[in-house]
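S.K.: Take this sequence and fold it.
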Amino acid sequence: MSGLATRTLLRRSGSVFGAVRGAAASAGGVRAGLSAPVSIGTFKVAARFVATLKESDDPFAKLDSFTNRHNGSSAEGELEQMLRAVGVESLEELGNTTVPAAIQKKEDLRVGAAMTETEAIDYLKNMMSKNELNQNHIGMGYAGTNTPYVILRNLLENPAWYTQYTPYQAEVAQGRLESLLNFQTMVSDLTGLPVSSASLLDEGTAAAEAMAMCFAISRNKRAKFFVSEKCHPQTIAVVETRAKGFGIEVIVGDHATYDFSNGDTSGVLLQYPATDGSVEDFKDVIKNSHDNGTKVVLATDLLALTMLTSPGEIGADFALGNSQRLGVPMGYGGPHAAFFSTKEEYKRLMPGRIIGLSKDAQGKPALRMAMQTREQHIRRDKATSNICTAQALLANMAAMYGLYHGPEGLKKIAGRTHLMAQVFAEGAEKSALNVGSHKFFDTVKIEYPSTAEAQKVVDACAAAKINIRQMSDTVLTVSFDETHTAKDVTKLMGCFGIDGSAESFVGSVSGNGFAGTDFERKSDFMTHPIFNSFHTEHELLRYMMRLQSKDISLVHSMIPLGSCTMKLNSTSEMIPVTWPEVCMPHPFTPKEQLPGYYEMFAELEKDLADITGFYKVSLQPNSGAQGEYTGLMAIRAYHDSRGDVDRKVCLIPTSAHGTNPASAKMCGLDIVPIGCDELGNIDVAELKEKAEKYKDTLAALMITYPSTHGVFEETIKDICDTVHANGGQVYMDGANMNAQVGLTSPGHIGADVCHLNLHKTFCIPHGGGGPGMGPIGVAEQLAPFLPSHPVSPVVGASDKAMGPVSAGPYGSSAILPISFMYIKMMGSDGLKEATQYAILNANYMKKRLEGAYDILYTGNNGRVAHEFIIDIRPIKAASGITESDVAKRLQDYGFHAPTMSWPVSGTLMVEPTESESKAELDRFVDALLMIREEIRQIETGAMDRDNNMLKHAPHSPDVLVAEEWDRPYPREVGGYPAPWSKSFKFWPTVGRLDDVAGDRQLICTCPPMETYTEETA
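M.R.: Alright, predicted model coming up:
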């Protein structure tokens, strides 16, 4: 069919352009028609207000106010147009008629007046400059690292990488998927195990995931898990905390003497190298474990594995650890990407995400998240893990570090690090000090005969501004990393009373303490061409840019994901992340050296407590799912402290986030579902019936507010009162806090605990699938049970505190400045205004789409909260077009799809956030309206049900430029469906993926290069 015939056909059926209301015509210029050429000049970008402070007598007042830069529709006239479209006069009226009167807050927030961008930067800089950056030799699984500047500038500091969403829409995520596949391959090669995930949160929680996996493999019959006393103390503590919910008994002791013969131990966790630096031969303990049906988990160090025999080669079933030292700063605890690898037979039980190779509709190799529907939070109450956030951005950094240095470069870094430890040990021995082990990689243990002698060295190090580890009164350890120099080693040696310089002992050491032993690594690793091609800056830069160009992110267009809040991650918020005072401290640095960090923690906790209406906040949980888990464990501890040990029933609405039942299961709670009525609200009658039924065993209700259906339920206070009256606590999921801040709060509503997705409401970017943070706010009765930490005490932790839930005492501390900056720059009024704009934008889009699409749920006055659900099921019945077809077609229009098939199957859930301008909202709405007209051609029979632009979407360049074109619409309609796409076009680099093929033949390491050449030949 010719282009003219197609356009005539579209016009005859009632073109979309007639359907688009003139009053809301967008910057996309839809009046021009499909074929009209559009230039950049055609866009009508409204003039922005000059960002100013409120009226001031000071003529020199700073003009860089942040609120108008964060809230998108603040251009002149836009607000009035949108309010008119929604049918209200003001943002206040919109809030008052959308949020139920019973829960509206009368008092203002108390976070203070807004700071300008420069004021906030200066304020935080002055605060963090109080931190003291001493020479660090603490170790314990964390090491200094040199982040290559090409990676720092072009990945970590690049919004095209850090504003990407999790790669559920694989066609527009091929770049980060390739990078994560590189990470998996590097981990598999170094650990000697064939299957690796695309990263977990940290080493402690990865070890806890391994424990749960061992327990699941035993079919929950082996309820003991053994942990070597030579594991890192923070790892042991996190495992012990997690074990409580599963009912697993953790035994900590000497792995060499533990009796596995009883057949009741599901797994054993060993540290390789150990926390004291020693490298041990585990052959006997591994054989003993396997002979008795016990799985073996090795916590290890990727850099050390360039020199040491791999875990797979010595018989481990699982290997895990922290990839932090591969180019990711310590950041006072995070964020870092944990790694996890295992044998083929356990791949479908492994927590987290796996990137695998599939193919697209044209048979071209393409990547996707393999076994996507088996993600733990989708499996709900059948899950063994609640992992939802991976550390994708940090895994990508580690992967690029591996590519940049290559296997030979990593060996050199490892060798140099090992040499410094050997030099120190040689000097110590020649000075008659007692070196604890002669097999070590980067950490040397020194044992003293008395406390006084050890303390003398500790004091000397402190005076020299050097941090070391004091394992006990008489045992000290020192660790080395790639940032140290010979001068640093010499300075450290002087504190230990060692005569001579580092250079003076070099000639006395072998260079490789493992050479000729069973520990020496003899197998090759990272042999794939990808790890041997990008060792100059030009090469790596171009590779990163090639990957970046394959991925859609917020630098291209809005990402309208329901319940994921992809808002502005401003540059001014991101700048502090890479300040040395923020990113360099070791997580176990003595508190007195970091007054700036602790000042920020206290102020952020205070502000978040005010915003949520709670008594106290814990910053430790390092993901939203971790926050859920922590909140529920606090509830369990509260009930137990009162003797209510039988309170284990958790009521969860059927509409809840999938992590909710997964988290409840991990906490040992019994899940009782609560249905929803025809309007999408919780069935209050059923709730009251079940709360009464389980009044003697009710632990909690988990609820999201506004609801997962995007409405403010009027009965929320009654719901909370019902749960309390029957002895339970109310846990509120904080995913939808973006519709609450300043208007209401979880504490005001009646909740007892709420986790906060700082990577949603409070602007930490999603990073392609992580990092995230999930602090929790709690009512006064739950405060004593907030997490503690065994190594670095948490300020205000009580003697009733639960154990740690993250390896770091304050979780991923280095990204907390992002939320701190956001709150300071918005101030009390700005935070409230952001919520009002989020609600306005959602209702404005809903209003424009009504008539073309069915909007599934609305609250009173026909309003939605900050998000809404488009029902595609009637369209599917009439045309055969599914929500997936619409999602893929949106890629042709330059957009990421909304949340698909959740919380209701056959729907799309849209959340615009407050940060998008009216022009961008209109452009997205126009795209949906144009797609609706394309669907109408199918409904009327003008277009084939199976051979049409939606079923073939997305249209990749190779399809559009192919010599043959046998489709019943022009190439132009496939590739340039909207006028704006001719001015700027984000191209999906592959066609629609074959999900089934990817799951059937799981390839989760870099395939041979021939795979690509064969397919494209």
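
S.K.: CA only for contacts and neighbour counts going forward, please
M.R.: Fine.

S.K.: so what does the top helix by length along the chain touch, helix or strand wise?
M.R.: Selection of the longest helix in the chain by residue count, based on DSSP state H, yields helix 392-430. Helix 392-430 sits against helix 149-151, helix 174-191, strand 434-435, strand 443-447, helix 486-495, helix 502-505, helix 537-548, with contacts defined as 3 or more Cα pairs under 8 Å, 6 or more residues apart in numbering; DSSP states H and E.

S.K.: out of these, which comes closest to E678?
M.R.: helix 174-191 (39.3 Å; Cα to Cα).

S.K.: After the closest one, which helix or strand is next?
M.R.: strand 195-196 (DSSP states H and E).

S.K.: so what does the next helix or strand after that following strand touch, helix or strand wise?
M.R.: Sequence-wise, the next helix or strand downstream of strand 195-196 (DSSP H and E) is helix 203-217. Helices and strands touching helix 203-217, by 3+ Cα pairs under 8 Å, 6+ apart, are helix 233-246, strand 265-272, strand 295-300, strand 318-322, strand 338-342.

S.K.: I have a second one here; can you model it like the first so I can compare?
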Amino acid sequence: MERARRLANRALLRRLLAAATAESPAAPSRGISTLAKGSRPRAPPRPAPHQYTTGRRPVSASALQPSDTFPRRHNSATPAEQAAMASECGFGTVDALIDATVPAAIRAPEMRFSGRFDAGFTESEMIEHMQRLAAMNRAYKSFIGMGYYNTHVPAVILRNLMENPAWYTQYTPYQAEIAQGRLESLLNYQTMVADLTGLPMSNASLLDEATAAAEAMAIGDVCGVLVQYPGTEGEVLDYAEFVRDAHAHGVKVVMATDLLALTSLRPPGEIGADIAVGSAQRFGVPMGYGGPHAAFLATSQEYKRLMPGRIIGVSVDSSGKPALRMAMQTREQHIRRDKATSNICTAQALLANMAAMYAVYHGPEGLKAIADRVHGLAGTFAHGLKKLGTVTVQELPFFDTVKVKVADANAIAQEACKNEMNLRVVDATTITVAFDETTTLEDVDKLFKVFNGGKPVNFTAESLVSEVSSSIPSSLVRKSPYLTHPIFNMYHTEHELLRYLHKLQSKDLSLCHSMIPLGSCTMKLNATVEMMPVTYPNFANMHPFAPTDQAAGYHEMFDDLGDLLCKITGFDSFSLQPNAGASGEYAGLMVIRAYHRARGDYHRDVCIIPVSAHGTNPASAAMCGMKIVAVGTDSKGNINIEELRKAAEANKDNLAALMVTYPSTHGVYEEGIDEICMIIHENGGQVYMDGANMNAQVGLTSPGFIGADVCHLNLHKTFCIPHGGGGPGMGPIGVKKHLAPFLPSHPVITTGGFPLPEKTDPLGTISAAPWGSALILPISYTYIAMMGSKGLTDASKIAILNANYMTKRLEKHYPVLFRGVNGTVAHEFIIDLRGFKTTAGIEPEDVAKRLMDYGFHAPTMSWPVPGTLMIEPTESESKAELDRFCDALISIREEIAEIESGKADVNNNVLKSAPHPPQLLMSDSWTKPYSREYAAFPAAWLRGAKFWPTTCRVDNVYGDRNLICTLQQGSQVAEEAAAATA
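M.R.: Now for the predicted structure:
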């Protein structure tokens, strides 16, 4: 039997070989050698193009493509899912849906990039490319100062906060019950700033020190004077008498200061300053060629309703326990619209959290030790220079910066560069040298040699230390305590800080948990490869005022990114300086104003703005000194073109601009947008397009193609910079050729748009650094470069597909407001909840809080239409996640129906009591008319993975009436901290 089996196997083998030979006669048989001993094997025939034959199975060209292509990782829906979703929407293909959605009149030709960018880099190629760019940068040791310092980023903070998606993918903490972790960290930041400045109130960060100073000066009708303490050239002056004189004449005093210095110097609040501003960068945040960095603004209670930015306050939840949330003041500025004193709607939350954790990690004693060391190194350097006798050291008191008079400042700066050190040249005979926590005694020895003409000196820095005393006079020495709260005095080991960081992040919902479907805010994937270059040392450790030839990698990226953004938007030039969307709005309007003034049209100051526009739009126009003319919308939510035409014609002699968002804030591609642009141009105005909804334009149309003259881009929306719990963001502006000469520049390092126009007449400076928050530009650059032109176009298509698919699933349960002429929506849509107030007593907030029990962040609530939810799925969410969110909303609709039918009580039901945190569910008594299980697990998927809100519903009104914005001794946070170490 065994022999018969072997014969049968051989027969089968012969048949298979014969069949293979018949199909490929030139191919040698496989498995059995037919070569004579010593003969040379014949080479197999070359396979047909794009095909290699292995046996009987052809291999397609696509199978040989790299395995790490990026678009398929970002654009989540598979081709099969896309086809099914398009069919569900009533279209045969995705392209048919797009054709029905985007007006033909504004469809742009196919977008193509130049060179390697068109096809897109693979992930591994991108990493190699960014490593090459980083290597082109030379991060010399910086002694430039001017508000930017090298710092040691504690590794525990770098890895577990800055590089942690549970921290950097969070949204702004508008939904407090699922944001208690970052709210506590930001409250720590406010407490840190208030303690160190000696002023009772602080916001939760601004964009940078320069804009914070501008915001401070604009708080009052007559603000008065701004002083620097310490000064940029190092001097520490006693402003006490100056402040008294200013107050005697009714003048307010703003003091720009340094947090590290304030551990040693008498704080501004004790000197009498009304407002203190500055940057928290040197508290563990890399220089990053200019940003992002958290700026601070601290003041007295007098200005609490005028303060710009966000303020975190203490309130209570529905059970009476303390809970945190953003104060009402945060929202008032945009409610005021054209009466606002600030247009800032974001912060630098991620960087503020880093700075706060730096203070928590080091504590008051650790910060004072760092400050003493920095001051000691500066004093040692000054003493050594005096010992040399070849230069003159400024005799004024200083903290970290020494001012030196020399024969030839440029020669010394060049000698320093040879030793890979950068100094600040103030003028031909003046140099300043700023010290920081990374400076060593060895660095001081190198500096001595530099100032000695490159020749060795006969002493060392270490030998001088015992001879050095503080230069700060006793009248300016700080005597008051700071950072006395337990939070700043218990997490000084890495293990404890790690646990504290993890405790806070576990309280917060982020993109690590589920989709965040916020209309207009575009919470999409922030890919790991995009984030990696941010912490490369040669990107992170560059001073923004370093010689530009030391930043060749940055500048190659700036050039390429500018070209790519021009291609995407249809503009001719870009400025990368504005470091937030609101800054971009302001910059764009200022460019328009500069253009009109260059033509002698100083009288053009009218800005037309639809009533549906973002609150920042009228605020920005007001800040630019423009008069706002509002125009309404029609019954379908579109801009009323005839009303706009009349407004433009009535103001044609003074018309400066129109501010418009496209697609509209109602989530619709308006058919008449090209006509609207034409009307404005015919009446002498310029068109400013808000780039908030660029996610629905890329590759399909563009602001420049539509007819806009200027547009800002929210890189933290469309182009993947993460929101970081409320910031950072970036708001570069693109312009047509005629506006390019007026783009922002900088007084320290000349800059402009990319590409640079031949003749420039710039409007001035918009941000503190020449290229804004340069350190986060690699994120958008790598996203665009990996996606390629087709990947980006597909992203727009899938974003539109996802929104229409969700609309189709939800329209049977909720009214959908506003659609295009063919019944479709853009990349976002609005569901109407207003009727439920009548039928069930349910408000949008009730639905938002109940969504937390399902493990989701709410969509944008009650904007742009009160009583609605605006939903944006983005292209990077999978069909399964879209379905899960739709299932949650459908389930909530059924819960509303139970109230409508009388099965559930109108005042005591699962929506009105939402969210349901563990402490509520685990309480000894349960008096709700529904079960604990129904409250906690309304959907089956929650049993496998449940995200728990950490508080009951927060009482916003109570917190606004009792504004507390710093940590309080004896508070619940303090008690929890003390118990943790007991």
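
S.K.: TM-score for this pair?
M.R.: The TM-score (TM-score structural alignment, normalised by the length of structure 2) is 0.91; 908 aligned residues with a Cα RMSD of 1.5 Å.

S.K.: got TSV for the helices and strands packed on helix 392-430 of structure 1, with mean neighbour count too?
M.R.: Formatted as TSV, these follow (neighbours: other Cα atoms under 10 Å):
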stretch	mean neighbour count
helix 149-151	18
helix 174-191	28
strand 434-435	17
strand 443-447	23
helix 486-495	18
helix 502-505	16
helix 537-548	16
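
S.K.: among these, which is nearest F480 of structure 1?
M.R.: strand 443-447 (6.5 Å).

S.K.: Where in structure 2 does that closest one align, residue-wise?
M.R.: Taking TM-score structural alignment as the measure, structure 2 aligns residues 401-405 with strand 443-447 of structure 1.

S.K.: now stretch 912-924 of structure 1
M.R.: Using TM-score structural alignment, stretch 912-924 of structure 1 lines up with residues 873-885 of structure 2.

S.K.: again, but for stretch 988-1003 of structure 1
M.R.: Using TM-score structural alignment, stretch 988-1003 of structure 1 pairs with 949-964 in structure 2.

S.K.: And the matching stretch, end to end?
M.R.: 23 Å (Cα to Cα, to the nearest Å).

S.K.: which other residues reach that stretch?
M.R.: With contacts defined as Cα atoms under 8 Å, 6 or more residues apart in numbering, stretch 949-964 of structure 2 is touched by 176-178, 180, 313-319, 323-325, 327-328, 507, 849, 852-853, 913-918, 920.

S.K.: Which of the residues in that stretch are classified as buried?
M.R.: 949-956, 959-960, 963-964 (16 or more other Cα atoms under 10 Å).

S.K.: Can you say which of the contacts of stretch 949-964 of structure 2 are buried?
M.R.: Buried, going by 16+ other Cα under 10 Å: 176-178, 180, 313-317, 323-325, 327-328, 507, 849, 852-853, 913-917, 920, out of the contacts of stretch 949-964 of structure 2.

S.K.: what residue of structure 2 matches up with E78 of structure 1?
M.R.: Using TM-score structural alignment, E78 of structure 1 lines up with E81 in structure 2.

S.K.: my guess is that match meets A880, correct?
M.R.: No - the pair E81 of structure 2 and A880 fails to qualify as a contact (Cα atoms under 8 Å) at a distance of 9.9 Å.

S.K.: circling back: quick check: the two most widely separated of the buried residues of stretch 949-964 of structure 2?
M.R.: P949 and L963 (23.4 Å).

S.K.: could you pull out the helices for the stretch 51-200 of structure 2?
M.R.: 71-74, 79-88, 94-101, 123-136, 155-157, 165-168, 180-197 (DSSP state H, counting those that start in this stretch).

S.K.: and A785 of structure 2, which of those is closest to it?
M.R.: That would be helix 123-136 among the helices of the stretch 51-200 of structure 2, by Cα to Cα, at 7.8 Å.
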